[in-house]
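Student: predicted model follows, preceded by the sequence.
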Amino acid sequence: MMSDDGDSSAFIESCMDRVMAGGRITIDEAERLLATDNLAKLAECANAITRKFNGDVVDVEALINAKSGRCPEDCSFCAQSTFYETGVNKYPLLPTEQVVENARMAKEGGATSFCLVCAYRSPPDKDFEQICQTITAIKKEVGTEVNVSLGFMTPERARRLKELGVKRYNHNLEAAESYFSKICTTHEFKDRVNTARIVKEAGLELCCGGIIGMGETPRQRLELAFSIASLEPDEVPMNILIGREGTPLEGMGTIEPEDAIRTIAVWRFIMPKTILKIAGGREVHLKEKDRLALKAGANGIITGGYLTTGGNEPNRDITMIQEIGLKAK
């Protein structure tokens, strides 16, 4: 750890000043920031960067697992992979009416965007058409912002989603390129990058993040952040692994809340203007320290639950945001 003294404060402030002036930090500087034991100063400076570029608004998003399980990929963290017996509830694509009702409840609960997530490598044509009909119905009947996550994309499908009014497409890089083969063997890191680029070329906003706590080194967490930053995403969800029973990572230990917050803060230095969203695992790993995370670089949350795990009630999260002097959007 970097010693907790004036030198560490001066270094953190110098990095902050450069970022706030439009400059960048290097991966070696990011590694030094990540190693600091001066968490209070790191959080303070990450918060200053967030406020400068993003104001005092927290992006609150709800999602639905609209098609669960039977995914043909072998991602080691995923309870929905067909490779693992995890006891997850498996079901085909939900009817349009059910998804629309979930979107309506999310909006009434205070979420300002709704993400439709499906466990596919890529949807079959019949399912893709139904998803398009569902998007149209949500836009017409609920009037909320619609985001989607459907696996690998073609340029034609990405343009179709854009025409339907989808705002943002989620496709995470998941892990650092140097660690990716330890996490997944059924596709490559470059395949994920390719879909991210297709999405942006179609004019959709890109949501692209990853998972920490999968056995990667601290530097690989930074390598992942720099790879994500190179794609210039509009939103970056940071997930913290919950080792689900039946997956290869089920025995992975928990991350200390301070380590997660330190990572969030340094990712903010690397990506000053994005929506940096604390997502899956925050309730388990951060517990009540999610308040600190929102004053240490994060400016977005997923509320109401995730793909295969529950989450906080939206009204609880919105109250928490207001109590720390921020605004839910």
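Tutor: Sure thing, it's come through.
Student: rest of the way, CA atoms for contacts and neighbours
Tutor: Fine.
Student: what's near enough to touch residue 104?
Tutor: residue 142 (Cα atoms under 8 Å, 6 or more residues apart in numbering).
Student: element containing it?
Tutor: Using DSSP states H and E, residue 104 falls within helix 96-108.
Student: buried set for that helix?
Tutor: For helix 96-108, the neighbour count (16 or more other Cα atoms under 10 Å) marks 96, 99-100, 102-104, 106-107 as buried.
Student: second one coming, line it up with the first:
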Amino acid sequence: MPLLIGSDFDPDSNPALDTNLWQDLATIALGGDIPSREQALRVLTAPDEAILDQLAAAYRVRRHYWGNRVRLHYLLNAQSGLCPEDCHYCSQSKISTAGIEKYPLLAKEKILAAAERAQALKAGTFCLVISGRSPNEGTFNRVLDAIETIKTTTDLKVCACLGLLSAEQTQQLAAAGVDRVNHNLNTSANYHDQICTTHTYGDRQETLEQIQAAKISTCSGGILGMGESNEDVVDMALSLRSLGVTSVPINFLIPIPGTPMAEQSTLTPRHCLRILALFRFLLPSQEIRMAGGREVHLRWLQPLGLYAANSIFVGDYLTTAGQGAEQDWQMIADAGFVLETADGSPLGEPPLTPSLAPSMATMARG
């Protein structure tokens, strides 16, 4: 179905297109309540003609908590491949035959150079990621050393993604000054065994609980488009809410040749937008990030995703290339948003007040 609607369209013919329905969800979210499961599922099953109204409602929530600011994160794959896990979506897993570069933990000098690049690309957060189930003592100590240096020589926030972690390890990360630790749930508890068998959903939950016990901010999200049902998407979002995570990366599966999910392709740009709107309704105050796969699946509709999400990665991802930084900066400015500094303040003045979602919704109804 086309995104813009002709004059012969009658919105009264389908209750799912009623603007009040999505605005009601925004009101529920802003009031601190949780939309019902039925309401959440309706977001994902609504027809394409409802997307602009959904985004207008999601933007109302996003603007309340985040204004017109966009956070930039920079991702470093500091240790690639060599992983004993069998995550079906991942090009670094033991069952992947993808032609990726494999290497142990990068030298400290290279990690620090990457942090400098993050600053040059206007990122406020440096995300240090290593492959593997859990870091050994030597690798972990080298990661701690690099984090301590980054925290003392830059104004970047540091997010570490290191696999399954113990209570002792999370306490050490807190002492090193790490601002946030990422450990994604990836999917629902019900669907987890379909994408990984070498660790459990409970293992992931336990790591998040250890992070929170160490009083470190939690980053956790998922990968959409792996064959999960709409119910699984809602369940994952509700689990993230119940766990109280503060940052939520929404990845859209990139089907990488050599992985078991190389032929998986179920996403459309419109459905990606519905997912982002749903997460804003269910996680109203959280940082929601358009993460891996946005360029592949949202394509020309990427700017519309900013009306629900308030954060993106700038630069490349773990084993796939991202959009150029200049393109990201221009996309953000063209949509009327402004970059956010590491301390949360706007970086410069907006060229205009973001109003695209409401105006487009008005066009669609007219």
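Tutor: Cool, the structure landed. Because the structure is a prediction, the values reported are computed rather than measured.
Student: the helix holding residue 104 of the first structure maps to which residues in the second structure?
Tutor: Aligned using TM-score structural alignment, helix 96-108 of the first structure spans residues 108-120 in the second structure.
Student: before we move on, what about stretch 300-307 of the first structure?
Tutor: Stretch 300-307 of the first structure corresponds to residues 311-318 in the second structure, going by TM-score structural alignment.
Student: tell me which residue of the second structure lines up with residue 269 of the first structure.
Tutor: Using TM-score structural alignment, residue 269 of the first structure sits opposite residue 281 in the second structure.
Student: which non-adjacent residue is nearest that match?
Tutor: residue 29 (5.6 Å; Cα to Cα, 6 or more residues apart in numbering).
Student: same for the helix or strand where that neighbour lies, what does it pack against?
Tutor: Assigned by DSSP H and E, residue 29 of the second structure belongs to helix 19-30. In this structure, helix 19-30 of the second structure makes packing contacts with helix 51-66, helix 269-282, judged by 3 or more Cα pairs under 8 Å, 6 or more residues apart in numbering; DSSP states H and E.
Student: can you list those helices in JSON lines and add distance to residue 184 of the second structure and mean neighbour count?
Tutor: Formatted as JSON lines, these follow (distance: least, Cα to Cα, whole Å; neighbours: other Cα atoms under 10 Å):
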{"stretch": "helix 51-66", "distance to residue 184 of the second structure": "22", "mean neighbour count": "25"}
{"stretch": "helix 269-282", "distance to residue 184 of the second structure": "15", "mean neighbour count": "25"}
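Student: nearest to residue 175 of the second structure, out of these?
Tutor: Closest to residue 175 of the second structure of these is helix 51-66 (Cα to Cα; 28.9 Å).
Student: what does the helix or strand that the closest one is followed by contact?
Tutor: Using DSSP H and E, the helix or strand that follows helix 51-66 of the second structure in sequence is strand 69-79. With Cα under 8 Å, 6+ apart as the contact definition, strand 69-79 of the second structure has outside contacts at 102-106, 111, 114, 118, 122-131, 310-319, 332, 337-341, 346.
Student: which among these end up buried?
Tutor: Using 16+ other Cα under 10 Å as the burial test, the contacts of strand 69-79 of the second structure include 105-106, 111, 114, 118, 122-131, 310-319, 332, 337-341, 346 as buried.
Student: run through the strands of the second structure in chain order.
Tutor: Secondary structure of the second structure (DSSP state E): strands located at 69-79, 125-130, 157-161, 180-182, 217-219, 222-224, 247-252, 287-290, 311-313, 338-340, 346-347.
Student: distance between the second one and the chain's centre?
Tutor: Strand 125-130 of the second structure sits 14 Å away from the centroid of its parent chain (Cα atoms, centre = their mean, to the nearest Å).
Student: cool, and the fourth one?
Tutor: Relative to the chain's own centre, strand 180-182 of the second structure is displaced by 13 Å; criterion: Cα atoms, centre = their mean.
Student: compared with the first structure, how much does that strand deviate?
Tutor: Mean deviation of strand 180-182 of the second structure relative to the first structure after superposition (mean Cα distance after the TM-score superposition for the first structure): 0.5 Å.
Student: in the first structure, what residues pair with that strand?
Tutor: Aligning strand 180-182 of the second structure against the first structure (TM-score structural alignment) gives residues 168-170.
Student: next one: the fifth one
Tutor: In the comparison with the first structure, strand 217-219 of the second structure aligns to the range 205-207 (TM-score structural alignment).
Student: the matching stretch vs the second structure, average offset?
Tutor: Superposed on the second structure, stretch 205-207 of the first structure shows a mean distance of 0.4 Å to its aligned residues (mean Cα distance after the TM-score superposition for the first structure).
Student: stretch 39-51 of the first structure too?
Tutor: Comparison of stretch 39-51 of the first structure with the second structure after fitting gives an average deviation of 0.6 Å (mean Cα distance after the TM-score superposition for the first structure).
Student: in the second structure, point out the residues matching that stretch.
Tutor: The alignment of stretch 39-51 of the first structure onto the second structure (TM-score structural alignment) covers residues 51-63.
Student: picking that back up, right, so of the helices and strands packed on helix 19-30 of the second structure, which gets closest to residue 192 of the second structure?
Tutor: Among these, helix 269-282 comes nearest to residue 192 of the second structure, with 18.8 Å by Cα to Cα.
Student: ok, now which ones touch residue 290 of the first structure?
Tutor: Going by Cα under 8 Å, 6+ apart, residue 290 of the first structure touches 282-283.
Student: looking at the second structure, name the residue matched to it.
Tutor: Using TM-score structural alignment, residue 290 of the first structure lines up with residue 302 in the second structure.
Student: distance of that match from residue 69 of the second structure?
Tutor: 16 Å (Cα to Cα, to the nearest Å).
Student: repeat for residue 321 of the second structure
Tutor: 24 Å.
Student: same thing with residue 82 of the second structure?
Tutor: Applying Cα to Cα to residue 82 of the second structure and residue 69 of the second structure gives a distance of 38 Å.
Student: done for today, thanks.
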